[in-house]
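Q: sequence plus predicted model, see below.
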Amino acid sequence: MLFKVEMTVRVPPGFDPQEFERLKAKEKAFSQDLQRQGIWRHIWRVAGLYANVSIFDVRDNSHLHDLLMALPLYPFMDITVAPLCRHPSAIHEDDR
């Protein structure tokens, strides 16, 4: 199942900068592993914001929920999720 996931990171004022750098490194490794597995299909930065728009390919809603909850930066994120399906006017059968 494909989902569009929009994530905005909001770090609380005064949060320990070294701890935040540690969490960012864990987040990067976790997200890149999911990308290698083909689960986190696409990730785009939103210009001017600490935010991204991503496409996930997961088994079901619970699978997506568990992955998002496991993100090291999850406690600092505002997340919006939308299910996706192929548009009948699409000229490609894949995700190009």
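A: Nice, I can see it.
Q: going by C-alpha atoms from here, please, whenever you check contacts or count neighbours.
A: Fine.
Q: so who does residue 57 touch?
A: Contacts for residue 57 were tallied using C-alpha atoms under 8 Å, 6 or more residues apart in numbering; they are 1, 2, 3, 38, 39, 40, 41.
Q: in addition, the following structure is provided for comparison:
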Amino acid sequence: MLFHVRMDVNIPADIPVDVANEIKAREKAYSQALQRSGKWRHIWRLAGEYANYSVFDLESNAELHEILIALPLFPYMKISVTPLCRHPSSVRDDDA
């Protein structure tokens, strides 16, 4: 199943810089591991915002939920999810 996910990050200003940097480092490592596994297929920065659009390729809604709540930045995110399905006019054979 493919999912389009928008993540907007809002780290409170009162979090110490070293703590915020540590959380962001863990976030990067976690997200890159998921990208390497093929589960996190795409990640795109939204210019001028602390936000991204991502595409996940997962087995279920529950798997997406577990991945998202494990994000180190999850407590500071607003997340919206849109399930996707292959369009019948697509010329790509590799999209599920």
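A: Arrived safely. None of these values were measured; they are calculated from a predicted model.
Q: need the TM-score between these chains.
A: Once superposed, the chains reach a TM-score of 0.96 (TM-score structural alignment, normalised by the length of structure 1), with 95 aligned residues with a C-alpha RMSD of 0.7 Å.
Q: buried among the contacts of residue 57 of structure 1? Make that a PyMOL selection.
A: Buried residues within these, by 16 or more other C-alpha atoms under 10 Å, are selected in PyMOL with:
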select buried, resi 2+3+39+40+41
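Q: structure 1: helices as residue ranges?
A: Using DSSP state H, the helices of structure 1 run over 17-36, 61-70.
Q: ok, which of those helices comes nearest residue 91 of structure 1?
A: Residue 91 of structure 1 lies closest, by C-alpha to C-alpha, to one member of the helices of structure 1: helix 17-36, at 24.9 Å.
Q: state the distance from the nearest residue to residue 60 of structure 2 once chain neighbours are set aside to residue 43 of structure 2.
A: Leaving aside its chain neighbours, residue 60 of structure 2 sits nearest to residue 1 (6.5 Å; criterion: C-alpha to C-alpha, 6 or more residues apart in numbering). According to C-alpha to C-alpha, to the nearest Å, residue 1 of structure 2 and residue 43 of structure 2 sit 17 Å apart.
Q: for residue 86 of structure 2, same thing?
A: From residue 86 of structure 2 to residue 43 of structure 2 the distance is 19 Å (C-alpha to C-alpha).
Q: so between these two, which is more surrounded?
A: Under the criterion of other C-alpha atoms under 10 Å, the comparison of residue 86 of structure 2 against residue 43 puts residue 43 first, with 16 against 13.
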